Structures are given as C-alpha cells and as structure tokens.
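A.B. asks: I need the structure of the sequence given here:
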Amino acid sequence: MDRDDFDQQVAPYRRELLAHCYRMLGSVHDAEDLVQETMLRAWRAIDSYDAERASLRTWLYRIATNACLTALKGRGRRALPSGLVGATTDAQAPIELAMDVPWLQPFPTTGDPAGALEARGSLRLALVAAMQYLPARQRAVLVLRDVLDWSAADVAEALETTPASVNSALQRARARLAEVDVKEDDVDEPTDKEIKTIVDDYVRAFEAADVQGLSRLLAERVVLEMPPAPLWLVGRDAYGEFIERVYAMRGPSWRMVTTVANDQPAVGAYVRAADGLDPIYRAHSLQVFAVSKAGITHNITFFDQSLFEYFGLPLHLE
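C.D. replies: Sure, this is the predicted structure:
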C-alpha cells in the first residue's frame, strides 16, 4: 500500500473501527482518540503490511484492538448508575452529580448503512455496559469472536496468544455475561413502526407537559437512569413523579429531536428558561430508550451536552 494512498485506503473502515473501539472502551470520546491512534500506528507500520497475510481491514482491526488494550491498562470499568448503586422509588431523592466517575456513554448509530456495524444488537447499551465487567483481553476476545466472527486462530494471532487460550477466554467471557444478565436483550421487542409510535407519543406528551399521557407509555417496572447522577428510579409512579419534579425545576417548555443511539430510539431534549424571557431552547440531555410491547422499559438520560455534537444535534433550537 502506497503512503500517498493511505488516507483513501483506510477511510472506508474508520466508522466501523470507531464502533469497535467504542465496544471496547464504552466511551465515544475515547473511541475517537483510539481510532486516531490506530491510524497513526498503521501509518508508521505501513512498510510492514503484507496484503497476502491479511486484508487491510483485518490488519487495522488488529492494530485498533491492541491500541484499546494498551489504553485500558489501569482503567476501571465505565458504568451506569444501576451498576454502582441500588435502585430507589423515591422521586424526591437528592440529585448529586459524580463527575469523577467514568460513566458509560451512548454511541450514535443514526444513518449507519445496514451491516456497517456488524452484528445487530452488539451495540445495545445493556450489552456494552455488561461487557465493561469483563477484563480487557476477555472483552477483546468476545468482540472479535462473537461480533466480528473471527476464527480462534485469527484472534490468537492478533493478540499474540494461542487458539486454546482464546477459546478459554471466550468461555469465561460468555459465563460472566450470563452472570451479569443482560435482560434487555431478552425483551420481546415490538416492530420498528410500533416503537416509533411509542416514542413519538412520548415526545408529544413530554412537550405538552402531559405527565399522565407520558406515564401511560411506560412499562410498570420502567427504569430511569441519569448519569452523571449516581441515582436510578424504578417504577411508573416514581418515573411520573420525577418528571413532575423536572417540570417544577426547569419549567414546562421543552422540545425534543429524535435520533438513534446504540441501535435504540433516542431523543435530544431541549429546554427553555422557566421565566420565559429567553426564546431559545438549549440542549439539556440525550435520552436513550429501550421499548417492549408493554411500553418504554428503560430510559437512560445522559446529562452531557458534549454528546450532542457526535449525534449531529444542535446545541440550541429557536
């Protein structure tokens, strides 16, 4: 591969490498940095690339995986509130932000062509959160084997180990995920059309400050998480009471823009100043939903306005 053609040759793989690094790291910010690191390492090692031994895509994935393993050394897992503290049904519980916690982040999947991010469902927040419980090398083996469908021999070569070690690590990784119990992956999901209807109805109810209408769209045991607050609520009543609290604190003037995160429906939420003097709706949170036939089962609300840029969302609406 000619250095003059490097950028053109690697460009088609940047997006899927970003998703790969995100699965490993749980952070879209860190994933972007690691893709840049991957391209830098590839550029430096271009003279050693042998197209007869591996495709360019496979070679880049090897570099990206090892770059992620290096970055993960000494790091703790990224988490959601439900992975750190017990649930509460107290909608009036104090909200204290824990900015020192490395929180899990959502990943933008809007506009991704079919198949570009490999196995459908492999980016769901529940699964990515569960994968954070795995040691870094087990995580790498699981992604390479179960998501990218690499052979044990290929994974062994990439990680400089043996196929037997790869198979052993894969068994341990799968067993650990079973212990964590990724419940959302077992949900009997409605059709895409039904999901869109539920989310559209939720948006209309939220923008109308219609708490009762909103509550009717929730499953009985709905979960509401709000990183970076180490707090999560369980139950339709608690959810509704909390939204009433939000309207009391921030006012009833909200707008929402639908998007997609981790192959799940999501919205960017915007709020106008409660005094009504400022006509601008400003970015507030990114909310990612899990939906079943019973309604919305999970809402993870990320209070991180820097995420809006990754989702192609403006920071304010007129």
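
A.B. asks: hey, let's count contacts and neighbours off CA atoms from now on
C.D. replies: Noted.

A.B. asks: gap between residue 137 and residue 165?
C.D. replies: 11 Å (C-alpha to C-alpha, to the nearest Å).

A.B. asks: All the helices of the stretch 151-300 of the chain, in order from the start?
C.D. replies: 152-159, 163-180, 192-207, 211-215, 236-250 (DSSP state H, counting those that start in this stretch).

A.B. asks: Let me have the ones you listed in a markdown table, adding distance to residue 224 and mean neighbour count as columns.
C.D. replies: Output for the helices of the stretch 151-300 of the chain, formatted as a markdown table (distance: least, C-alpha to C-alpha, whole Å; neighbours: other C-alpha atoms under 10 Å):
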| stretch | distance to residue 224 | mean neighbour count |
| --- | --- | --- |
| helix 152-159 | 38 | 18 |
| helix 163-180 | 19 | 16 |
| helix 192-207 | 14 | 17 |
| helix 211-215 | 12 | 18 |
| helix 236-250 | 7 | 17 |
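
A.B. asks: Looking at those helices, spot the one closest to residue 16.
C.D. replies: helix 152-159 (17.6 Å; C-alpha to C-alpha).

A.B. asks: Mind giving me the packing neighbours of that closest one?
C.D. replies: Counting by 3 or more C-alpha pairs under 8 Å, 6 or more residues apart in numbering; DSSP states H and E, the packing neighbours recorded for helix 152-159 are helix 56-72, helix 163-180.

A.B. asks: could you give the angle of the last one to helix 152-159?
C.D. replies: Computed by axes from the mean of the first three to the mean of the last three C-alpha atoms, to 10 degrees, the angle separating helix 163-180 from helix 152-159 equals 90 degrees.

A.B. asks: to compare against the first, here's another:
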Amino acid sequence: MSTASADSALARARATLREHLPRRRAQWTAPAAPSRDERVILQRYMDAADRADAAVAELLRQDALVTMPPGPLWVAGRDAIEDALARTCDPASPAYFGRWRHLPTRANGRPAAAGYVQRPGTAVYRAQVLDVLRIENGMIAEITAFEPHLFPAFGLPLTLSAATGD
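C.D. replies: Have a look, this model is predicted:
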C-alpha cells in the first residue's frame, strides 16, 4: 500500500470513528468487564492449557480461528488447532515446547490468558504469548495471540518461578 493510500484509509477510518463515538474522549465508555461465564471459560482454558490437555479443544467452536498478528500464523478449525497443540504439548514430540502456566488478564474488554513456558532444561517460566479470547455462545470462537513484549503494558511479569508459579 502506498503512503497516499494509507493516509486516505486512515482519514476515512477517523471520520467513521467520529460518527460513532462521543465527541469528547472522556465520554467514551470503558469496555465491559468479561462476564462470569467468560471468566469461567477463561479459567477452564487456562487449566487445560497448563495441563497440555485435549480439553482445550472441547472449549473451541468447530470453526475456531487462531491468529498471531503481525505474524503469518493462521490456524482455522478445531481439528487443525488441536493437531497443532498436540505436536507442541506432547513431551515425546520433537516439537515439544515445554510446560505451561497461565495468568488471567483482559485485553480490549475481552478475557485473556498470559502464557508462560518453562522450556526443557530451564528453571523459570518465561513470558511467551498473550491469548485474547473471543467467546460466543459459551465457546471460544477466536484466539488472537500476541507476543510477550506486551506483558509489561498489562502489568504482567516477564518470568514466573518454577517452584511457586509466581
């Protein structure tokens, strides 16, 4: 996209936002906190992910989507997501990534899980991914994963102790 095209798109986007948002920023409402049901699903997601359990797939809609902007990661469908997780969560797999711990947070008004991984042979859990969940009708419809450099902006530590999980 050229600079002129980008400037034009931004101008149109700003005009659209001005039409839909209150004139003064102070009047904008904060996103609603995740509902009780969303918090329960988030906790189930984190518990299953910590155990590297297939229960993660049970929380996904059949047409669930995982993306990781700005990177090219795009996994569509519960079966494809489950296959990708199986390879990285199985200690017997050459693609095994390590043991996981998750902390709850929220991003853009949505429930989110801060994922930390303890790689084989290391003594701490390091920040790895921030999973923002879009939940529809009690199921995870989309997971948008962000890189760990965002953790400090959410008040999240970059490491957790392997001994305590803190």
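
A.B. asks: Now distance to residue 269 of structure 1 too, for the helices of the stretch 151-300 of structure 1, in CSV please.
C.D. replies: CSV is the format used below for the helices of the stretch 151-300 of structure 1 (distance: least, C-alpha to C-alpha, whole Å):
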stretch, distance to residue 269 of structure 1
helix 152-159, 41
helix 163-180, 30
helix 192-207, 9
helix 211-215, 15
helix 236-250, 12
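
A.B. asks: Nearest to residue 24 of structure 1, out of these?
C.D. replies: Closest among the helices of the stretch 151-300 of structure 1, using C-alpha to C-alpha: helix 163-180, at 13.3 Å.

A.B. asks: Would you format the helices and strands packed on helix 152-159 of structure 1 as a markdown table with distance to residue 209 of structure 1 included?
C.D. replies: Shown next, in a markdown table, are these (distance: least, C-alpha to C-alpha, whole Å):
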| stretch | distance to residue 209 of structure 1 |
| --- | --- |
| helix 56-72 | 43 |
| helix 163-180 | 36 |
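
A.B. asks: now the longest strand seen in structure 2: which residue numbers in structure 1?
C.D. replies: Criterion DSSP state E: the longest strand present in structure 2 is strand 124-136. Mapped onto structure 1 using TM-score structural alignment, strand 124-136 of structure 2 spans residues 280-292.

A.B. asks: buried stuff in that stretch?
C.D. replies: Buried residues in stretch 280-292 of structure 1, counted by 16 or more other C-alpha atoms under 10 Å: 281, 282, 283, 284, 285, 286, 287, 288, 289, 290, 291, 292.

A.B. asks: Pull the contacting residues for the third one.
C.D. replies: Each residue near residue 283 of structure 1 by C-alpha atoms under 8 Å, 6 or more residues apart in numbering is listed here: 268, 269, 270, 271, 305, 308, 314, 315, 316.

A.B. asks: and if you look at the fifth one?
C.D. replies: By C-alpha under 8 Å, 6+ apart, residue 285 of structure 1 lies in contact with 268, 269, 270, 301, 302, 303, 304, 305.

A.B. asks: Could you narrow the residues you listed to those that are also in contact in structure 2?
C.D. replies: By both residues aligned by TM-score structural alignment, their matches' C-alpha atoms under 8 Å, the contacts of residue 285 of structure 1 still in contact after alignment to structure 2 are 268, 269, 270, 301, 302, 304, 305.

A.B. asks: buried residues in stretch 298-307 of structure 1?
C.D. replies: 298, 299, 300, 301, 302, 303, 305, 307.

A.B. asks: The longest strand of structure 2 vs helix 36-50, what angle?
C.D. replies: 140 degrees.

A.B. asks: Return the distance of strand 124-136 of structure 2 from the chain's centre.
C.D. replies: Centre-to-centre, strand 124-136 of structure 2 and its host chain are 4 Å apart (C-alpha atoms, centre = their mean, to the nearest Å).

A.B. asks: if we can go back for a sec, in CSV: the buried residues of stretch 298-307 of structure 1, plus distance to residue 130 of structure 1.
C.D. replies: Shown next, in CSV, are those (distance: C-alpha to C-alpha, whole Å):
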residue, distance to residue 130 of structure 1
298, 15
299, 17
300, 15
301, 18
302, 18
303, 21
305, 24
307, 21
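
A.B. asks: Which residues are in contact with the residue sitting nearest the centre point of structure 2?
C.D. replies: Centroid-nearest residue in structure 2: residue 131, 1.1 Å away (criterion: C-alpha atoms, centre = their mean). Residues in contact with residue 131 of structure 2 (C-alpha under 8 Å, 6+ apart) are 112, 113, 114, 115, 143, 144, 145, 146.
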